[in-house]
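Engineer: here is my input; please provide its structure:
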Amino acid sequence: MSSSEYDTPFSPNSKRPRHTETQSQSKNDNEEDRLSDLPDCVLLHVLSFVNAKHAVQTCVLSRRWRNLWKLLPTLTLHSSHFWTFKTFTKFVSNLLTRRDASSAVLNLDFERHGCIEPHVLKRIVNYAISHKVRNLGISVKCDIAHIPQAIFSCKTLTSLKLSVCPRGYIYGSTLFPKSLNLTALTSLHLQHFTFCASGGGVSDRAEPFSACERLSDLVIDHCTVRDAKVLYISNSTLVNLTLRSDHSKDFYKIVLSTPKLRSFRFSGIPYQQICGSHVPSLEDVDIDAEIWSNSLESPLILFSWLLELANVKSLTVSASTLQVLFLIPNLLKIKLPCLGKLKSLKVKMKPLSPIFAMTLKAGKSKKEVMKLSLPLPDGIVNFLLQNSPSAEVAIVNCKR
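Structural biologist: Coordinates of the predicted model:
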């Protein structure tokens, strides 16, 4: 086990670095310590960029730093920074116990790749909420019953990132609350959640975000819908929406009722139809699509997205997105009834994933494989520019 894990005031070995400190002070009494002369607010800002383990270890630098970590407004607690989970949980317990109780925790980022004991998670969440947390990130594996429900009614939260995957699952099915009471929330990132039908007479759709009165940024990452056919994203303040999905086929439509939405980003496999008739402010669309079968379902759905998001001014697509579109028979002969306001088209070139590359070749003739093996399908860019021939075009090379 690394000895650096014990170089904190939480361990017996903490006396050793303090002795070193005394020696170094006697040797350098006449040297100017400009860093330590900075105000607390500046030093705490610097410490906010390192994880909590390293922040606590600064106590050995000098007497000036000995108790500074107790005032940290930003706590980054990742189990990957420790050799064992037992060491990690002991560190977290000591940190919360010895920290200055009167100092707010404005930002807390907690991450545990493996399973987490319910009492540990509960203590961390309750501590953050009781100390006026504004930005909270939780990434854990646990059962649904162990998620502290206080998260969903915290009045100080402005940013929430939750990734809660049940034990033993690659793709989680943690049930998301039917309603939220987060009155200050402006940014929400959800991963591995399942949205349920809202009830109230509308049983065919899940509508989880309508009560978030200040929500501006929303990321829905590998989430599903249960007991409903439609994910209804209704919000009067939402500006930026990001969807990531590559496995969910359990619902068939996403309805956007977001009058202030300006940016929409998608990555994954297009399984759901998108209804975008209530997005009058949408200007920027970014799509990175792939498929894992040679069915025409996803290519046709992707084409329907262009029709729904017809009035965008900036369109960014990956090379794989264009490959998916090109699977539609006789695509280049279709008269495109959209993208008439396009001012910018950006194509991101990057290697195809191995699964997608095999999918493209499956069941194809050698001639067809040769066409699909081109970096960009011939004629596809001009196809998108049918109604906006003067739009600026940029081809950008990207790493996978």
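
Engineer: C-alpha only now, for contacts and for neighbours.
Structural biologist: OK.

Engineer: tell me where this protein has helices.
Structural biologist: 15-27, 40-47, 52-57, 85-98, 118-130, 297-308, 319-326, 354-361, 366-372, 380-384 (DSSP state H).

Engineer: is it possible to export the ones you listed to JSON lines including mean neighbour count and distance to residue 154?
Structural biologist: Shown next, in JSON lines, are these (neighbours: other CA atoms under 10 Å; distance: least, CA to CA, whole Å):
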{"stretch": "helix 15-27", "mean neighbour count": "13", "distance to residue 154": "40"}
{"stretch": "helix 40-47", "mean neighbour count": "15", "distance to residue 154": "25"}
{"stretch": "helix 52-57", "mean neighbour count": "22", "distance to residue 154": "23"}
{"stretch": "helix 85-98", "mean neighbour count": "15", "distance to residue 154": "19"}
{"stretch": "helix 118-130", "mean neighbour count": "17", "distance to residue 154": "7"}
{"stretch": "helix 297-308", "mean neighbour count": "19", "distance to residue 154": "36"}
{"stretch": "helix 319-326", "mean neighbour count": "24", "distance to residue 154": "40"}
{"stretch": "helix 354-361", "mean neighbour count": "15", "distance to residue 154": "42"}
{"stretch": "helix 366-372", "mean neighbour count": "13", "distance to residue 154": "51"}
{"stretch": "helix 380-384", "mean neighbour count": "16", "distance to residue 154": "45"}
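
Engineer: so can I have JSON lines of those helices showing distance to residue 179?
Structural biologist: Shown next, in JSON lines, are the helices of the chain (distance: least, CA to CA, whole Å):
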{"stretch": "helix 15-27", "distance to residue 179": "51"}
{"stretch": "helix 40-47", "distance to residue 179": "35"}
{"stretch": "helix 52-57", "distance to residue 179": "33"}
{"stretch": "helix 85-98", "distance to residue 179": "30"}
{"stretch": "helix 118-130", "distance to residue 179": "19"}
{"stretch": "helix 297-308", "distance to residue 179": "28"}
{"stretch": "helix 319-326", "distance to residue 179": "35"}
{"stretch": "helix 354-361", "distance to residue 179": "38"}
{"stretch": "helix 366-372", "distance to residue 179": "46"}
{"stretch": "helix 380-384", "distance to residue 179": "40"}
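
Engineer: please provide the structure for the following sequence as well, for comparison with the first:
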Amino acid sequence: MEAARSGIEDVTSPDRISQLPNDLLFRILSLIPVSDAMSTSLLSKRWKSVWKMLPTLVYNENSCSNIGSLGFDQFCGRSLQLHEAPLLKTLTLELRKQTDSLDSSIFPNIHSTLLEFSIKSTGYPVYYSTISFPNNLDVFQTLVVLKLQGNICLDVVDSPVCFQSLKSLYLTCVNFENEESFSKLLSACPVLEDLFLQRLCSVGRFLFSISVPSLQRLTYTKEQAYYSNDEAILEITAPSLKHLNIFDRVGVFSFIEDMPKLVEASVRVKLSKNEKLPKVLTSVEHLSLDLYPSMVTSFFSRKLGFVYL
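Structural biologist: Reported below is the predicted structural model:
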């Protein structure tokens, strides 16, 4: 009798995992694909809404194998509609195939206050996932960090988007529909402080115009490739810049305004294309130049902290 009663109690008592606090359950669910995390809602009433409150969501197209007949972008959009957390700290999309529905299927379905958004596309190099930010959605108003990487084409010429809270922008080997798309994106970031740009090798002339009064840190480099007619030009208007890192031996650089607040710079360029560059760097306290020592001393008359690479 006692054993039978004990056996019943063992069956009906809640499992230990379900008794864990939500913070620990969130950590557990963050280790598995979102599609699997959603399936836990069928376990019990306790689990029904746990995944909907996750503060971090990572959608990886390579690991979402149990989404049925839905396309990856459709699955992302529908699951984001069900997500109920008031604050979404990080949302990551890792794309394997080209898609043109990010603007329509995913962005409008993000209802949480989103702080960091990362999109990475690793599909076939010829095909790009296009992003135009067509609507001035609330989700873009709260973003603090935006990371775009890989086979993504940005076309924001006619977009009314405004990233009014964006502090950090990372653009890694993404494509731009035209020069205006790049400048339009930056003009939509009124409080941007940190910009990382790794450009693709251009075929012909391409102007990167960086005019951001609030910018404090700029890192500019190029992909590990070479084209004989790569003619990238970088124009910089950043009077608040404090830290500058440039590694591009092909590009041409033009500084429209002085940068009196610049304290640290690391520069690897072809000096014959950028003869005015040393004048811009006269106020820096810490300078790293990938030049011959004789070339450095001929341009600077006062003592600076050099590191020859």
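
Engineer: can you calculate the TM-score here?
Structural biologist: Overlay of the two chains. TM-score (TM-score structural alignment, normalised by the length of structure 2): 0.69; 289 aligned residues with a CA RMSD of 4.5 Å.

Engineer: circling back: mind checking which of the helices of structure 1 is nearest residue 338 of structure 1?
Structural biologist: helix 297-308 (5.8 Å; CA to CA).

Engineer: which residues touch the residue positioned nearest the centre of structure 1?
Structural biologist: Residue closest to the average C-alpha location in structure 1 (CA atoms, centre = their mean): residue 189, at 5.2 Å. Going by CA atoms under 8 Å, 6 or more residues apart in numbering, residue 189 of structure 1 touches 160, 161, 162, 218, 219, 220, 221.

Engineer: what residue of structure 2 matches up with it?
Structural biologist: In structure 2, residue 189 of structure 1 lines up with residue 170, judged by TM-score structural alignment.

Engineer: check residue 313 of structure 1 too.
Structural biologist: Aligned partner of residue 313 of structure 1 by TM-score structural alignment: residue 285.

Engineer: spatially, which residue comes closest to that match, not counting chain neighbours?
Structural biologist: Distance criterion CA to CA, 6 or more residues apart in numbering; nearest residue to residue 285 of structure 2, sequence neighbours excluded, is residue 263 at 4.9 Å.

Engineer: that neighbour pairs with which position in structure 1?
Structural biologist: With TM-score structural alignment as the criterion, residue 263 of structure 2 matches residue 283.

Engineer: how far away is that match from residue 91 of structure 1?
Structural biologist: 47 Å (CA to CA, to the nearest Å).

Engineer: same check on residue 311 of structure 1?
Structural biologist: 53 Å.

Engineer: residue 197 of structure 1 too?
Structural biologist: Using CA to CA, residue 197 of structure 1 is found at 41 Å from residue 91 of structure 1.

Engineer: pretty sure residue 197 of structure 2 is touching residue 220, no?
Structural biologist: Yes - using CA atoms under 8 Å, residue 197 of structure 2 is in contact with residue 220, at 4.9 Å.

Engineer: what lines up against residue 244 of structure 1 once you look at structure 2?
Structural biologist: With TM-score structural alignment as the criterion, residue 244 of structure 1 matches residue 221.

Engineer: just checking, its match touches residue 249?
Structural biologist: No - with contact taken as CA under 8 Å, residue 221 of structure 2 and residue 249 are classed as non-touching, separated by 9.1 Å.

Engineer: look at those two and report which has more neighbours.
Structural biologist: In this view residue 221 of structure 2 and residue 249 are compared by other CA atoms under 10 Å, and residue 221 has more residues nearby, 19 against 14.

Engineer: show me the strands in the stretch 51-200 of structure 2, by range?
Structural biologist: Taking DSSP state E, counting those that start in this stretch, the strands of the stretch 51-200 of structure 2 run over residues 56-60, 87-95, 113-121, 129-131, 145-150, 152-154, 168-172, 175-176, 194-199.

Engineer: for residue 258 of structure 2, find the nearest of those.
Structural biologist: That would be strand 194-199 among the strands of the stretch 51-200 of structure 2, by CA to CA, at 18.4 Å.

Engineer: so where is the closest one in structure 1?
Structural biologist: Taking TM-score structural alignment, strand 194-199 of structure 2 hits residues 217-222 over in structure 1.

Engineer: not counting that stretch itself, show me its contacts.
Structural biologist: Identification of contacts with stretch 217-222 of structure 1 by CA under 8 Å, 6+ apart yields 171, 186-193, 238-248.

Engineer: and for residue 134 of structure 2, nearest residue in space, chain neighbours not counted?
Structural biologist: residue 159 (5.1 Å).

Engineer: give me every residue that touches the one you found.
Structural biologist: Contacts for residue 159 of structure 2 were tallied using CA under 8 Å, 6+ apart; they are 132, 133, 134, 135, 136.

Engineer: if you rank these by neighbours, which is first?
Structural biologist: residue 133 (22 neighbours).

Engineer: tell me the contacts of that residue?
Structural biologist: Residue 133 of structure 2 sits in contact with 103, 156, 159, 160, 161, where contact means CA under 8 Å, 6+ apart.

Engineer: brilliant, that's me finished.
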